[in-house]
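# The following comprises the amino acid sequence and a computationally predicted model.
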Amino acid sequence: MGDRWRVEVDRNVCIGSGLCAGTAPDGFRLDSANQSHPRRDETDADEAILDAAECCPAEAITITRSDTGEVVFPPEE
């Protein structure tokens, strides 16, 4: 069984660019105020979702492993 991720978007930081929904339409959607929402709270590990988080100009997306809480993105510095 593969990794499961918890995906969160900080809507206080989200600027509604839509890059996440364009990069990973199965992972993100924009609401009527152009705020991003993950389509599911938990998902299988998905390269497109990771790419979307990396592309977010506001750095509003956090991904953690569901089982351990280990941060997948953003990388710890």
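All right, it came through fine.
# From here on, just use CA atoms for contacts and neighbour counts.
Will do.
# Can you tell me what sits against the longest helix along the chain?
Determined from DSSP state H, the single longest helix within the chain is helix 47-55. Residues from elsewhere that reach helix 47-55 (Cα atoms under 8 Å, 6 or more residues apart in numbering): 19-21, 23-24, 27, 59-63, 73-74.
# here's the one I want to compare it with:
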Amino acid sequence: MRVEFDEPKCVAAGQCAMVAPEVFDQRDDDGVAIVLDATPGADQHDAVREAAAVCPAAAIRLVEQ
């Protein structure tokens, strides 16, 4: 799995960072999400899928490999 993130679409809701904190975080200055691990391990796949599903801006795209 590869995580693709469309930063301009991010509304800084923080859902991704709450659901998958090992993969997503938020910038301190504006709350926009950042990807910590663009190729998370299999143990993180369920959380990353949930993070993409709950993103209110649909800014997270997952490429299954």
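Everything's here; your move. Since this is a predicted model, take the numbers as computed values, not measurements.
# what's the TM-score here?
Superposed pair, TM-score by TM-score structural alignment, normalised by the length of structure 2: 0.85. Supporting alignment: 62 aligned residues with a Cα RMSD of 1.2 Å.
# Which positions in structure 2 sit opposite the longest helix of structure 1 in the alignment?
Aligned using TM-score structural alignment, helix 47-55 of structure 1 spans residues 46-54 in structure 2.
# now the residue nearest to Phe73 of structure 1 when sequence neighbours are not counted, what's its secondary structure?
In space, Phe73 of structure 1 comes closest to Ile63 once its chain neighbours are excluded; the distance is 5.0 Å by Cα to Cα, 6 or more residues apart in numbering. With DSSP: H, G, I helix; E, B strand; the rest coil as the basis, Ile63 of structure 1 sits in strand.
# Ile63 of structure 1 against Arg6, yeah?
Yes. The pair Ile63 of structure 1 and Arg6 qualifies as a contact (Cα atoms under 8 Å) at a distance of 5.7 Å.
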